[in-house]
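> Model the structure of this input:
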Amino acid sequence: MPNSQSKNENLTKRVLIGVSGGIAAYKICEVVSTLFKTGVEIRVILTRSAQEFITPLTLATLSRHCAYTDDDFWQPIHSRPLHIELGEWADVFLIAPLTANTLAKLAYGMADNLLTNTVLASTCPLLLAPAMNTDMWEQLAVQRNWQQLLTDSRYHCMSTASGLLACDRVGAGRMAEPREIVTHIQSLLHTRGKRDLAGKRVLISAGGTREYLDPVRFIGNPSTGKMGLALAQAALHRGASVTLVHGPANWEVPLGVQAISVISADQMQQVMLKSLPNADAIIMSAAVADVKPRDYSTEKLPKRSLPQTLPLEPVPDIVTQLAQLKKPHQRLIGFAAQTGDIITPALEKLHNKNLDVIVANPIDLPDSGFGSDNNQAIFLDLQGHKLEIAPCTKLQMAHHLFDFVISEGI
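A predicted model of the protein is given here:
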């Protein structure tokens, strides 16, 4: 098959982290530690007020490199100006927590310390994770500054969460959790800040469905929905409006994603068909059941009453229905989880179900498929293109899939 190639993730990635003075600064320790464990090179800048909450020694130990402060900025010990070196070095620049003070400086282009000078001396994507008291966050001046940064394509801005704050107030202003920040950084390292799905609406199904025999017994599969979650995160970070229709799951839905929880294939069918007209891309990554018990008992069946043979009936073929209803501008992507030969059945599904792209992924290889944080796959499309994706995280897999689909004209 033509245009066969392989993707891998081997390039060194460099992340610069700016910490300003807020109690949420302690969360940056987890961000730094997690990134380092994934092979990312890290440099850290602390403002003077940030050092009231966390020490340079802590972050230097976690990043395996000295952490910089304003004392370093004003010392003539560098061959080149420190803010220039750091700004040119970074692939992605994170500021977290972003305080109201530093937010105002960014909005007005001020440069009165090492952190803000480095912002102006850099051109890489800049991720902002604000954190402050609810009343502070909702001040007109703060929101004006925030909205101003949202108009700058260089800034990638994470929403604040609501919850219990350090001041004992319950409300908006809570900084995004470290795992969300790390995921967004990983996306930016892949896309280099591109928002190539801006204005697009992406509809994703995820997880397994459950077809119940009675209130406690069901036919199901081991799907956890992690691949669908990664697809939703990747699409969101690339600027898309995302709707995620998912079966039972034990993960949190990312802020900014519209999530609709379902249990059975019938429920997923109803939601997917209702959501289809508004979508530009539809990705069926869910592991939908093939059959369901013909009869359902509203009460738990005693063990002695369980049928010796279980009458079954088919569930709706959601992918086929979506393919029949989709418009010419819409792209429908399916998944084929297979053992052994993964290409032949995937090609059959691609053509028989009138898909635009199919993802053939093995579920019988180590650290791949259901429940794993990693995956590997082969992408196939109707034009005969083939792209093999070496083992990688499911978030990386999601970005590779969007790269593939976008190149075909989503």
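
> can we go C-alpha only for contacts and neighbour counts from here?
OK.

> got the contact list for R238?
The contact partners of R238, taken as Cα atoms under 8 Å, 6 or more residues apart in numbering, are T191, G193, K194, R195, D196, L197, A198.

> can you tell me which of those are in helices?
Restricting these to those inside helices, with DSSP state H as the criterion, leaves T191.

> Tell me the one of the contacts of R238 nearest E177?
G193 (20.6 Å; Cα to Cα).

> can I assume the closest one is in contact with L127?
No - because the distance of 9.4 Å does not satisfy Cα atoms under 8 Å, G193 is recorded as not touching L127.

> shared neighbours, those two?
When contacts are counted by Cα under 8 Å, 6+ apart, the set common to G193 and L127 consists of H156.

> Include neighbour count and distance to V31 when you put the contacts of R238 into a markdown table, please.
Putting the contacts of R238 into a markdown table (neighbours: other Cα atoms under 10 Å; distance: Cα to Cα, whole Å) gives the following:
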| residue | neighbour count | distance to V31 |
| --- | --- | --- |
| T191 | 18 | 20 |
| G193 | 23 | 19 |
| K194 | 16 | 22 |
| R195 | 17 | 23 |
| D196 | 17 | 26 |
| L197 | 20 | 26 |
| A198 | 14 | 27 |
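
> Could you work out the most separated pair of the contacts of R238?
Spatially, the most separated pair among these is T191 and A198, at 13.0 Å (Cα to Cα).

> related to what we said a few turns ago, among the contacts of R238, which one sits closest to V357?
Nearest to V357 among the contacts of R238, counting by Cα to Cα, is L197 at 17.3 Å.

> thinking again about what came up before, show me the contacts of R238 that map onto strands.
Counting by DSSP state E, those place none of their members in strands.

> Among the contacts of R238, find me the one that's closest to V44.
Distance to V44, by Cα to Cα, is smallest for G193 among the contacts of R238, at 20.2 Å.

> what's the spacing between the closest one and V257?
Using Cα to Cα, to the nearest Å, G193 is found at 19 Å from V257.

> so the residue lying closest to A323 once chain neighbours are set aside is in which element?
For A323, ignoring the flanking residues on the chain, the nearest one in space by Cα to Cα, 6 or more residues apart in numbering is N354 at 6.0 Å. Element membership of N354 [criterion: DSSP states H and E] is none; it lies in no helix or strand.

> before we go on, could you also do this sequence so I can check it against the first one:
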Amino acid sequence: MLKNKRILIGVGGGIAAYKVCEVVSTLAKAGAEVRVMLTEGAQRFITPLTLATLARHPAYTDADFWQPNHHRPLHIDLGEWAEVMAIAPLTANTLGKLAHGLADNLLTNTVLASTCPILLAPAMNTDMWLQQSVQRNWAQVLQDRRYHSLAPGEGVLACDRVGAGRMAEPPELLAALESLLHTGGDRDLQGKHLLINTGGTREFLDPVRFIGNPSTGKMGIALAQAALHRGATVTLVHGVMEPALLAQAKGARQIQAGTAATMHRAMLEHQPDADWVVFAAAVADVKPTHYTAHKLPKADIPDALPLSPVPDIAADLSTHRLPHQKLIGFAAQTGDIVPPARDKLQRKKLDVIVANPIDQPESGFGGDRNQAILLNAAGEQQPVPLASKLHLAHRLYDFVLTNSTLN
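Here you go, the predicted structure:
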């Protein structure tokens, strides 16, 4: 999705500017065309040479803006060139200028000379961020549908304050940019509530042993990100997952459910509020029949472990579906993946299913990429070649939107 895409990065004057280096480097390595602008304040934290080296292209400053050595005004060229723009870190000063349409440097003039979607990633001290004037400017800017936000998170700030104001991390920025390049900034899921489950479940024999699987939940995080970026409200029911991975779905309501039974209860509880339900979790099929509250001595573990079935979450929610709801499943398969996926689609009365081949390179559990064949109840199918899991999530949502009526 990033190869040959034209991405313009505006860097503001804040210590979080160092995070932009990873963003620019990753984009360039992925084949994107990257251009970087630095405000005067940004140059006090990071040099144009650093960003130029990472972008494989000269970085621009206000000195370039005021030089008459361009065949056209630089801000016009950059504004018309960009497919998407990001401003990170967005300072209180630049935010105020955006809110009131002011333009007194290269960055703000380029914003006004462009029409592409713009991603905003604020960063500042907690007290600065919470000032009424700053919050008023933030709310005003977001009324313009060109602007897409990555609101600051909470944590230890450079001033040693603990609170809101920490700029979004590079993976969040990269995912949001990838989404904007796919959608063009269209929020076509706005007003929709998506209920998504993800991650593997663990069915315990005793406090330290369980039946599980190698699912990391990355596909579900990508599904949540794509939905959030397209304007949806998201509830994410997840198994045991890495906190850093869950942080990438900031903005989703997150509910931990580590076993099939707890996940089943959580999904049933939240189903009535959902427009779409996406079953992306790798839920165990069976559990040990007997659970022991203390750790079993090795000698006491039975040679033949009695097993019992666990709730079939997708099938059960299908029987409780409301008329307007869309149910979307996943089928991780080996060999010929379409027949078993289509059988699952029909048997569980789903609207769409994603068949992905876990026996193909880079397509199994735990990776950052995936490939699939999308199938719907009408018999249509669409292949998605190997790509990022975020790209697959967007292709899935495109498929559902194109092949169903959403009222």
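
> where along the stretch 201-350 of structure 2 do the helices fall?
Under the criterion DSSP state H, counting those that start in this stretch, the stretch 201-350 of structure 2 contains helices at 218-229, 243-246, 260-270, 313-319, 338-347.

> could these go into JSON lines alongside mean neighbour count and distance to D206 of structure 2?
Converted to JSON lines, the helices of the stretch 201-350 of structure 2 look like this (neighbours: other Cα atoms under 10 Å; distance: least, Cα to Cα, whole Å):
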{"stretch": "helix 218-229", "mean neighbour count": "27", "distance to D206 of structure 2": "27"}
{"stretch": "helix 243-246", "mean neighbour count": "12", "distance to D206 of structure 2": "24"}
{"stretch": "helix 260-270", "mean neighbour count": "18", "distance to D206 of structure 2": "16"}
{"stretch": "helix 313-319", "mean neighbour count": "16", "distance to D206 of structure 2": "24"}
{"stretch": "helix 338-347", "mean neighbour count": "17", "distance to D206 of structure 2": "32"}
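
> Let me know which of those is the nearest to H75 of structure 2.
Closest to H75 of structure 2 of these, according to Cα to Cα: helix 218-229, at 27.3 Å.

> Which part of structure 1 matches that closest one?
Counterpart in structure 1 of helix 218-229 of structure 2, with TM-score structural alignment as the criterion, is residues 226-237.

> Mind listing residues that contact the matching stretch?
Under the criterion Cα under 8 Å, 6+ apart, external residues in contact with stretch 226-237 of structure 1 comprise 183-184, 187-188, 195, 197, 202, 204-207, 241-244, 253-254, 256-257, 285-286, 371-373, 394-395, 398-399, 402.

> Check the gap between whichever residue in structure 2 pairs up with D70 of structure 1 and L106 of structure 2 for me.
Taking TM-score structural alignment as the alignment basis, one finds that D70 of structure 1 is matched in structure 2 by D62. Taking Cα to Cα as the measure, D62 of structure 2 falls 6 Å from L106 of structure 2.

> between these two, which one's more packed in?
More neighbours surround L106 than the other of D62 of structure 2 and L106, with 24 against 15 (other Cα atoms under 10 Å).

> Is it correct that that one is in contact with V36?
No - between L106 of structure 2 and V36 no contact is recorded; they are 11.0 Å apart, counting by Cα under 8 Å.

> ok, back up a step: and the match of helix 218-229 of structure 2, how far from structure 2 on average?
Once the two structures are superposed, the average separation between stretch 226-237 of structure 1 and the matching residues of structure 2 is 0.5 Å (mean Cα distance after the TM-score superposition for structure 1).

> Nearest residue to the middle of structure 1?
A centroid search over structure 1 (Cα atoms, centre = their mean) returns Q233, at 2.3 Å, as the residue closest to the centre.

> For the nearest residue to V216 of structure 1 once chain neighbours are set aside, list the residues it contacts.
Using Cα to Cα, 6+ apart and skipping residues adjacent in sequence, the residue nearest V216 of structure 1 is K300, 6.6 Å away. Applying Cα under 8 Å, 6+ apart to K300 of structure 1 gives the contacts D214, P215, V216.

> Which one of the helices of the stretch 201-350 of structure 2 lies nearest to G96 of structure 2?
The closest of those to G96 of structure 2 is helix 218-229. By Cα to Cα, the value is 24.0 Å.

> now the closest one: how far from the chain's centre is it?
4 Å (Cα atoms, centre = their mean, to the nearest Å).

> Distance-wise, check D343 of structure 2 relative to P357 of structure 2.
Between D343 of structure 2 and P357 of structure 2 the computed distance is 16 Å (Cα to Cα).

> Would you mind giving the residues in structure 1 matched to stretch 78-85 of structure 2?
So in structure 1, the equivalent range for stretch 78-85 of structure 2 is 86-93, judged by TM-score structural alignment.

> Identify all contacting residues around that stretch.
By Cα under 8 Å, 6+ apart, the residues outside stretch 86-93 of structure 1 that reach it are 13-18, 118-119, 121-127, 185, 188-189, 192.

> Out of the residues you listed, name the ones that lie in strands.
Where the contacts of stretch 86-93 of structure 1 overlap with strands, as defined by DSSP E, the overlap consists of R14, V15, L16, I17, G18, L126, L127.
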